[in-house]
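In: The following block contains a protein sequence and its predicted model.
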Amino acid sequence: MRLIYVFFLILIVFSPGCDTPTSKIVGNKNGFILEPTGVFQGVGLLGDTLVTEVDSIAQNDQILKLKEAEEKYADDPSLDNLIWIGRREAYLGRYDLAIRTFSKAIKEFPSAFEPLRHRGHRFISIRKLDSAIADLEKAAELMEGQPIQIEQDGMPNKLNIPLSTVQFNVWYHLGLAHYLKGEWNDAIKAYKKCLDVSENDDSIVATLDWYYMALVKLGRHDEAKNLIRNVKRSMNIIENDAYHKRILMYKGELNPETLLSIDSNADDQKLQYVTQGYGLGNFYLSQGDTVRAKTIFENVLSTGYWSAFGYIASEMELANLKDE
């Protein structure tokens, strides 16, 4: 008899006219009854508790896709189908479940680098940076010499064109984990590798942005300026517009304040606001304007978008400023 792996999902429904979410017990397809509450995910770099609440109405589409992923795995318990369950859990903010799923995949497919790439990413989300680095370094070892592997998007861009590869994502997230720990030289090493597998303009600007900032952190300004010399306004950017604009700002081709001409309260613009905000805050910080930088970092945190990389980086900066 085939053993079906059981996955848990907490669904939150909000009562009309109430400011506080009320709970409703919901059963999943495997018959488990779940207590719906906010679920602890981790502790932020400033000591804040990170909690996920899934809105079963607003996120109904993602919930259905998770159920579909579970059904596919039940029919075919392949590595790819197992990873998709973890990815769907992560898109719902259930990083605890996603990490558990990826851990199962790592145990069952010990020679595969793909689940290590995804678990490393989600360790970053919950601020377990050392664990992320360990996973991503192991993934880098396992994928050495392997052909470039396109990674399908779980949340497709406007053209429905996958823009990244597993190799890109391993090096990109490894660089980010080192960056968030203030390990600038290690971050640069990873981003050099990442640039080698950045195959389109979106990947290039995303890599160059963090690479550039790591160089600036080390005071290597001439090297940083030379790094981004070929970034142009005319590049074919599909989804990484925020990184593209940040680099144009570094080059003096965009007014810094135009980066935040975004509604930080609009759900569909929050991620771009957080990304732009960290870049702008870090720009002012590099110029010695600590007061303005701190204000922008605090505004980023006020969005509540705590899983975004710009949010985590803003936490890091505020923690460092607090210690000074």
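Out: That came in fine, so what should we check first?
In: switch to C-alpha atoms for all contacts and neighbour counts from now on
Out: Noted.
In: which non-adjacent residue is nearest residue 308?
Out: residue 271 (6.8 Å; CA to CA, 6 or more residues apart in numbering).
In: again with residue 240
Out: Once flanking residues are discounted, residue 240 sits nearest to residue 202: 5.4 Å by CA to CA, 6+ apart.
In: Verify the stated contact: that neighbour with residue 163.
Out: Yes. Counting by CA atoms under 8 Å, residue 163 is a contact partner of residue 202 at 7.2 Å.
In: quick revisit: secondary structure element holding the residue nearest to residue 308?
Out: helix 270-286 (DSSP states H and E).
In: residue boundaries of the helices in the stretch 201-324 of the chain?
Out: All helices of the stretch 201-324 of the chain, identified by DSSP state H, counting those that start in this stretch, fall at 201-217, 221-227, 241-250, 270-286, 290-302, 309-323.
In: Dump these into a markdown table; add distance to residue 262 as well.
Out: A markdown table is the format used below for these (distance: least, CA to CA, whole Å):
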| stretch | distance to residue 262 |
| --- | --- |
| helix 201-217 | 20 |
| helix 221-227 | 27 |
| helix 241-250 | 11 |
| helix 270-286 | 6 |
| helix 290-302 | 12 |
| helix 309-323 | 15 |
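In: Mean neighbour count, those: which tops it?
Out: helix 270-286 (a mean of 24; mean count of other CA atoms under 10 Å).
In: what's in contact with that one?
Out: If you take CA atoms under 8 Å, 6 or more residues apart in numbering as the criterion, helix 270-286 is touched by 216-217, 242-243, 246, 250, 256, 259-260, 262-264, 290, 292-297, 299-300, 303, 305, 308-311, 313-314.
In: That one versus helix 201-217: what angle between them?
Out: 30 degrees (axes from the mean of the first three to the mean of the last three CA atoms, to 10 degrees).
In: Now do the same contact list for the closest residue to residue 69 other than its chain neighbours.
Out: Nearest residue to residue 69 in three dimensions, chain neighbours excluded: residue 85, at 5.4 Å (CA to CA, 6+ apart). By CA under 8 Å, 6+ apart, the contact list for residue 85 reads 66, 69, 70, 98, 101.
In: which among those gets closest to residue 323?
Out: Ranked by distance to residue 323 (CA to CA), the contacts of residue 85 are led by residue 98 at 33.1 Å.
In: And the next helix or strand past the one helix or strand the closest one maps to?
Out: Taking DSSP H and E as the criterion, residue 98 maps to helix 95-108. Scanning forward in sequence from helix 95-108 by DSSP H and E, the next helix or strand is helix 114-125.
In: Counting by contacts, list what that following helix packs against.
Out: Helix 114-125 makes packing contacts with helix 79-91, helix 95-108, helix 129-143, helix 166-180 when contacts are defined by 3 or more CA pairs under 8 Å, 6 or more residues apart in numbering; DSSP states H and E.
In: hold the first one in mind and look at this next one:
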Amino acid sequence: MLGYLEAHRDAVDILDDALAEFPGDGLLLGLRGVKRLIARDHDGARADLEAAAVSGGATEPEVYREEVTREVVNDLLGRSADTPLRGGNDVRITTGVSTWHHLGVARYVGRDFGAAAAAFRRAREESTESGAAMAALDWEYLALTREGRESAASAVLAELDGVDLSRRAAWSGMVARLASCYEQRLRMYRGELGPEALLRNDTADPLAIATLGYGVASHYRVAGYDGASRRALERVVRLGDSISSAYIAAEVDLDEL
């Protein structure tokens, strides 16, 4: 609920209390790790997510968003009852996959690229959803590239051909938007799309602006175009979705350029 209200630090406080009551609970640690990441406590996020991953994660679908009805959230926000919720109610990855993916992001922004790649690979291997698998594949490629392992990164890109996209038509909401963004990013890395095509497709959607924009910035950085990379990162930070992994990574990258 607090996530919908963007009160992420308050959510961390509540999860602190919950973990005091249930110390070591993997699900709670994973949730707090994600909230800490969004609240820009990168070290705390990694510590929680490392502990959650060690706990074995969980295999049940991460459907907590479905349990918060649109009417309740919109009532709290003073909006019309039929206003669509930000991000949609269609999260289908397991909590274990979510933990490994966000652990990868925490390691990535902490500049532990080898460990980040390993976490993204674990998320990809455990994922039963092709959209989540593409996201992990993309971030694994970026982590390997940043570590300087070009041959391993190229091998990862080739694995896009094995991703089952047959259920693409059934995707909706945030799942469809993110899957489309990551597929475009991966095809750009493979030379099948130019970066300008991605920038044309981000429209006015902050999530797409962040996700596509960070992919473009990373592409330019690898090619040695630091100026173009900086401009793409600045656009992500100016217009993108501030709770997205791409936005969080863009902030860290900007500090380095």
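Out: Nice, I can see it. Quick caveat, the model's predicted, so the values are computed rather than measured.
In: TM value for the aligned chains?
Out: Scored against TM-score structural alignment, normalised by the length of the second structure, the superposed chains reach a TM-score of 0.82; 228 aligned residues with a CA RMSD of 2.1 Å.
In: hmm, who's touching stretch 107-119 of the second structure?
Out: Residues outside stretch 107-119 of the second structure that contact it (CA under 8 Å, 6+ apart): 42-43, 46, 100-101, 103-106, 139-141, 143-144, 146-147, 248-249, 252.
In: Buried ones in it, by neighbour count?
Out: Neighbour counts using 16 or more other CA atoms under 10 Å place 107, 108, 109, 112, 113, 114, 115, 116, 117, 118, 119 of stretch 107-119 of the second structure among the buried residues.
In: Can you check which part of the first structure it sits on?
Out: Per TM-score structural alignment, the counterpart of stretch 107-119 of the second structure in the first structure is residues 178-190.
In: How far off centre is that stretch?
Out: Relative to its chain's centre, stretch 178-190 of the first structure lies at 16 Å (CA atoms, centre = their mean, to the nearest Å).
In: What of stretch 24-41 of the second structure?
Out: That offset, for stretch 24-41 of the second structure, works out to 14 Å (CA atoms, centre = their mean).
In: So residue 201 of the first structure is in contact with residue 234, correct?
Out: No. Judged on CA under 8 Å, residue 201 of the first structure makes no contact with residue 234 at a distance of 10.2 Å.
In: What's residue 149 of the first structure aligned with over in the second structure?
Out: By TM-score structural alignment, residue 149 of the first structure lines up with residue 60.
In: next one: residue 107 of the first structure
Out: Residue 107 of the first structure maps onto residue 20 in the second structure, by TM-score structural alignment.
In: Contact partners for that match?
Out: Residue 20 of the second structure neighbours (CA under 8 Å, 6+ apart): none.
In: Repeat the analysis, applying 10 Å as the threshold.
Out: residue 14 (CA atoms under 10 Å, 6 or more residues apart in numbering).
In: what's the spacing between it and residue 29 of the second structure?
Out: 11 Å (CA to CA, to the nearest Å).
In: what's the answer for residue 216 of the second structure, then?
Out: On the measure of CA to CA, residue 216 of the second structure and residue 29 of the second structure end up 32 Å apart.
In: ok, the closest residue in space to residue 120 of the first structure that isn't next to it in sequence to residue 320 of the first structure distance?
Out: In space, and not counting its chain neighbours, residue 120 of the first structure is closest to residue 132: 4.0 Å by CA to CA, 6+ apart. Separation of residue 132 of the first structure from residue 320 of the first structure (CA to CA): 21 Å.
In: what do you get for residue 261 of the first structure?
Out: 27 Å.
In: What is the aligned counterpart of residue 288 of the first structure in the second structure?
Out: By TM-score structural alignment, residue 288 of the first structure lines up with residue 224.
In: what's the distance between that match and residue 27 of the second structure?
Out: 41 Å.
In: So these two - more neighbours on which side?
Out: Shown here are residue 224 of the second structure and residue 27; by other CA atoms under 10 Å, residue 27 has more neighbours (20 against 11).
In: does that one really touch residue 57, like I thought?
Out: Yes. Residue 27 of the second structure lies in contact with residue 57 (CA atoms under 10 Å); the separation is 6.9 Å.
In: shared neighbours of these two, anything?
Out: 49, 95, 96, 99.
In: count of residues packed around the second one?
Out: Residue crowding around residue 95 of the second structure was assessed by other CA under 10 Å; the count is 21.
In: Give me the distance between it and residue 229 of the second structure.
Out: Counting by CA to CA, the gap from residue 95 of the second structure to residue 229 of the second structure is 33 Å.
In: Same question for the third one.
Out: Between residue 96 of the second structure and residue 229 of the second structure the distance, using CA to CA, works out to 33 Å.
In: Residue 62 of the second structure now?
Out: In terms of CA to CA, residue 62 of the second structure sits 34 Å off from residue 229 of the second structure.
In: now residue 14 of the second structure
Out: With the distance defined as CA to CA, residue 14 of the second structure ends up 38 Å from residue 229 of the second structure.
In: Can you tell me, leaving aside adjacent residues, what's nearest to whatever residue of the first structure lines up with residue 142 of the second structure?
Out: In the first structure, the residue matched to residue 142 of the second structure (TM-score structural alignment) is residue 213. Setting aside the residues directly before and after it, residue 213 of the first structure is nearest to residue 224 in space (CA to CA, 6+ apart), at 7.7 Å.
In: Would you check that the one you found makes contact with residue 212?
Out: Yes. With contacts counted by CA under 10 Å, residue 224 of the first structure reaches residue 212, the gap being 5.1 Å.
In: Find residues that contact each of the two.
Out: Shared contacts of residue 224 of the first structure and residue 212, counting by CA under 10 Å, 6+ apart, come down to residue 250.
In: how close does stretch 97-109 of the second structure sit to the first structure?
Out: Compared with the first structure after fitting, stretch 97-109 of the second structure has a mean deviation of 0.5 Å; criterion: mean CA distance after the TM-score superposition for the first structure.
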